[in-house]
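Peer 1: Could you look at this predicted model? Sequence included:
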Amino acid sequence: MPDAPPAPDGILLVDKPQGITSHTAVSRARRALGTRKVGHAGTLDPMATGLLILGVGPSTRLLTHMVGLDKTYTATIALGAATSTDDAEGDVTSTADASHLSGDDLAAPMARLTGDIEQVPSSVSAIKVDGERAYARVRAGEQVELRARPVTVARFEALAFRPGPLAEVDVVVDCSSGTYIRALARDLGAALGVGGHLTALRRTRIGPFDVEGAPIADALPEQGASALLLTPAEAASRILPVARLDDERAANLASGRRTVALEGEAGIVAAVHGDRLVGIARIDGRRMLPVTNFPTGAAAEAAR
C-alpha cells in the first residue's frame, strides 16, 4: 500500500471576495486542502475583500506571530451621510449636503487622523464588552460606547475625489493592527461636518505579505492546493530574522531545550535547520530559548 501523502503544513495567502465571511473562506481552504486544521491571522467583514493569511497544520502556530503586523487598505468613503455601523450595511442616522466640498478640503482633517492617534472603534466591532462582542450587544438593541485606543496611521491619503451631495473619496491607508478603517471614515465625515461612512474596503497587504497573486478564496483548486502553501521556514523568514542552526542546536531547540546563541543573533528569530523551521526562539544574552516549537521533519530527526 502506498504511503499516505504528508499532511499539509504551511501558510496560505488567499484573496477573500465580497459577500462571504472569513469563516467561509477558512472552510473552503479546509475542503481544498483536506484538513480541519486551518486558522487565520485576522478576519475581514463580509463586505470587505482582500488578503487573508491562513495557517495550515502545524503552521497555525505561526499565526500568533502574524496577527500584530501592520496593514495596507484601499477604501471608498462616502461623505454626506453617517450610518449606525459606520459602513454601507448600517442604517443612515444623519445626512448633510456635501456638494460644497472639494478635494482640497480633505487634506487638513486627513492629516489630523494620521500618525499616533486615539481612535474610538466602531460600536459594531468584534471587541469584547463584559465577555460579549460589541456587535452582538448592538444587534440586541444595546447602546455600546467603546473607549478610545491608541493606533498608528502611517498613511491616510486621498487617491480620487468625486464631488456631489453624497461625495466619494477613494483612499489608501497604511496602519497598525487594530485600526478600524470604518472609524476613519466616520471621523473624517465628522471633521468635515457632513458625516461619513465606508462603502468599499480592500486589504492589500499584511506585513510583508501582499494580495497580488493570491488565489481567490472561493476558487481554490480541489487538487494540488497544497502547492500554494508557503513553507513554514519561508513564511517565518519573511517576518523575523533568521538564525541558521547546525545539527546540535537544532536538536536542542526541537526538544524544547535552550541552546547557544551565536554572535549577531538577537531578539525574536526564526530558527531554521536546512530548509525546515525548527521553531521561533528568543535570544537572551548567549542563550537561545524556544518560544514556539515545530519539531517536525528534519528538525525532529535532528532531535533523535
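Peer 2: Cool, got the structure.
Peer 1: going forward, measure contacts and count neighbours with C-alpha atoms only.
Peer 2: OK.
Peer 1: and Pro295, helix, strand or coil?
Peer 2: coil (DSSP: H, G, I helix; E, B strand; the rest coil).
Peer 1: Could I get the full set of helices for the stretch 1-150 of the chain?
Peer 2: 22-33, 107-112, 134-139 (DSSP state H, counting those that start in this stretch).
Peer 1: likewise the stretch 201-304 of the chain?
Peer 2: Ranges of helices in the stretch 201-304 of the chain, per DSSP H, counting those that start in this stretch, are 232-239, 247-254, 297-303.
Peer 1: try this one next to it:
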Amino acid sequence: MAKRKPSELNLLLAVDKPVGITSHDVVSRVRRALNERRVGHAGTLDPLASGVMIVGVGQATRLLGRITLERKRYLARIMFGCETTTDDAEGEPTRIADVSDDVLSPLFAKGVLREFVGEQEQVPPAYSAISVDGVRSYKRARAGEDVELPARTIEVYAADLVAVDEVDGRAVWTASFDVSKGTYIRSLARDIGRAAGSAAHVADLRRTASGPVTSGMCARIEDLSPEHAHAAALDPARVLGIPVRELTDDELAAVLNGRAIPCGSPRAAGEPFVPGDAASTYALVNDGRLRAIAAREGDYLRMETVFPQGIEGVVR
C-alpha cells in the first residue's frame, strides 16, 4: 500500500454552512476547495440549519474527537399552528392546533420562553442522528418505524425573545438560545408550542456559536482557498480549551520523539502567561503551531498525540 502523502494544510476552520446541504456535503466541498483529502467536521448541523461548523483539515482531523463544545448558541424562528414529523419545516404535519391571540403578545412569549431556562429532561426528535441498536434514529423513522427516544438531561442557559411576527397568517417567534451540548432546538420548539397551548416547529435555524467559535469567525465555502484557509485558521488550543506550553527547539525534538518533558509554566489558550496552572492536559506549541497534546503526570508531561507537521493557528 502506498504511503499517504503528508497534508499541505493542517488546521481547524470555522465554516458558515449554508441551508440545504448536509454536514457531509460541507466536508466534500471543503475537500475540493482546498484540494485535501483529509477533512472532517465536529458537530453535525441539519440540512435546514445554517451557521457555525468546525472543520479539521490534515492532521487537525485528529483533534475533532477532542472538541467537546459544551455550549452552543442558536437563532431560531418558531412557527405556530402545527407539529411535524421532523419538528422542522421539512417534515409532514402530525398535529394541527389553534393559535390563541396570546401567542402574538411579546409579553406572553417572553413568559413562555422563561419557563425553558434551566436544566431539564428533553426527548430528542425521532429524526435525529442518535443510534438505536446501531442504526441512526432518522433511518428507522424514514423506514416507517415508530421511534421513541429516551429523554436526556440538557440545560438551557438563556432563551431570549428577539421578535414576534405574523407570516402568512401564522404566528412566528424569533428567539435566541444558549444551550448545552446535545440540546435539540427542534425539540425545544415542539415543547414551546405545547407550553403556549398550541403546536409549533422550527421554520428556520442558525447556529451562531459553537463553543468559543462564533459566526464572525466563519469562512464562506465559496470563498475558500488554501490561502484563505491559512489566514482563517482557528487557534486549536483555544478551541480545545486547554492551556498552552511553549516548547524550546530542544524540547520540540524530544516531543517529536514521544519523550516526556518537564511541566514548566503554561499560559491559558490565547492569553498571556499564567503561572502555576494545574490542568491535566496541555497543548504543546512551537513557532505558532500545535505540536502535541500531552497529559500531566506529576512534574512531567507525557505525550498523548504528536503532530509531526504541526497544526497552525496558535495565537502567541
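Peer 2: All right, it came through fine. Please read these numbers as outputs of a predicted model, since none were measured by experiment.
Peer 1: show me what contacts the residue nearest to the spatial centre of structure 1?
Peer 2: Nearest residue to the geometric centre of structure 1 (Cα atoms, centre = their mean): Gly42, 4.6 Å. Contact analysis of Gly42 of structure 1 by Cα atoms under 8 Å, 6 or more residues apart in numbering lists 52-53, 67.
Peer 1: Across to structure 2, which of the residues you listed hold up?
Peer 2: Among the contacts of Gly42 of structure 1, the ones still in contact in structure 2 (both residues aligned by TM-score structural alignment, their matches' Cα atoms under 8 Å) are 52-53.
Peer 1: Neighbour-wise, give me the winner out of the contacts of Gly42 of structure 1.
Peer 2: Using other Cα atoms under 10 Å as the neighbour criterion, Leu52 leads those with 28 neighbours.
Peer 1: ok, and the closest non-adjacent residue to that residue?
Peer 2: For Leu52 of structure 1, ignoring the flanking residues on the chain, the nearest one in space by Cα to Cα, 6 or more residues apart in numbering is Val14 at 5.4 Å.
Peer 1: All the strands of the stretch 201-304 of structure 1, residue numbers only.
Peer 2: Under the criterion DSSP state E, counting those that start in this stretch, strands of the stretch 201-304 of structure 1 are mapped to 209-210, 242-244, 259-260, 268-273, 276-284, 287-293.
Peer 1: What is the neighbour count of Thr44 of structure 2?
Peer 2: So Thr44 of structure 2, with other Cα under 10 Å, has 14 neighbours.
Peer 1: who touches it in this structure?
Peer 2: The contact partners of Thr44 of structure 2, taken as Cα under 8 Å, 6+ apart, are 23, 53.
Peer 1: which residue packs closest to Ala166 of structure 1, ignoring adjacent ones?
Peer 2: That one is not Ala; residue 166 of structure 1 is Leu. Gly80 (4.9 Å).
Peer 1: Confirm for me that the one you found is in contact with Ala98.
Peer 2: Yes. Applying Cα atoms under 8 Å, one finds Gly80 of structure 1 in contact with Ala98, separated by 5.1 Å.
Peer 1: shared neighbours, the two?
Peer 2: Here Gly80 of structure 1 and Ala98 share the contacting residues 165-167, 194, scored by Cα under 8 Å, 6+ apart.
Peer 1: Val291 of structure 1 matches what in structure 2?
Peer 2: Residue pairing (TM-score structural alignment): Val291 of structure 1 is matched to Glu304 of structure 2.
Peer 1: Now check structure 2 for the residue matching Ala154 of structure 1.
Peer 2: Residue pairing (TM-score structural alignment): Ala154 of structure 1 is matched to Tyr157 of structure 2.
Peer 1: State which strand of structure 1 is the longest.
Peer 2: strand 149-162 (DSSP state E).
Peer 1: which strands and helices sit next to the helix or strand immediately after it in the chain?
Peer 2: Downstream of strand 149-162 of structure 1, the first helix or strand assigned by DSSP states H and E is strand 167-175. Secondary-structure packing of strand 167-175 of structure 1 (3 or more Cα pairs under 8 Å, 6 or more residues apart in numbering; DSSP states H and E): strand 71-79, strand 149-162.
Peer 1: Give me the range in structure 2 that strand 167-175 of structure 1 lines up against.
Peer 2: The aligned range for strand 167-175 of structure 1 in structure 2 is 171-179, by TM-score structural alignment.
Peer 1: With stretch 75-88 of structure 1 instead?
Peer 2: Stretch 75-88 of structure 1 maps onto residues 76-89 of structure 2, going by TM-score structural alignment.
Peer 1: Now do the matching stretch: everything it contacts.
Peer 2: 91-99, 125-127, 170-177, 185-187, 189-190, 193, 198-206.
Peer 1: ok now it, how far from the chain's centre?
Peer 2: Centre-to-centre, stretch 76-89 of structure 2 and its host chain are 22 Å apart (Cα atoms, centre = their mean, to the nearest Å).
Peer 1: and if you look at stretch 117-131 of structure 2?
Peer 2: Taking Cα atoms, centre = their mean, one finds the center of stretch 117-131 of structure 2 at 16 Å from the center of the full chain.
Peer 1: can you list contacts of it?
Peer 2: Contacts for stretch 117-131 of structure 2 (Cα under 8 Å, 6+ apart): 85-87, 136-139, 141-142, 147-159, 183-184, 186-188.
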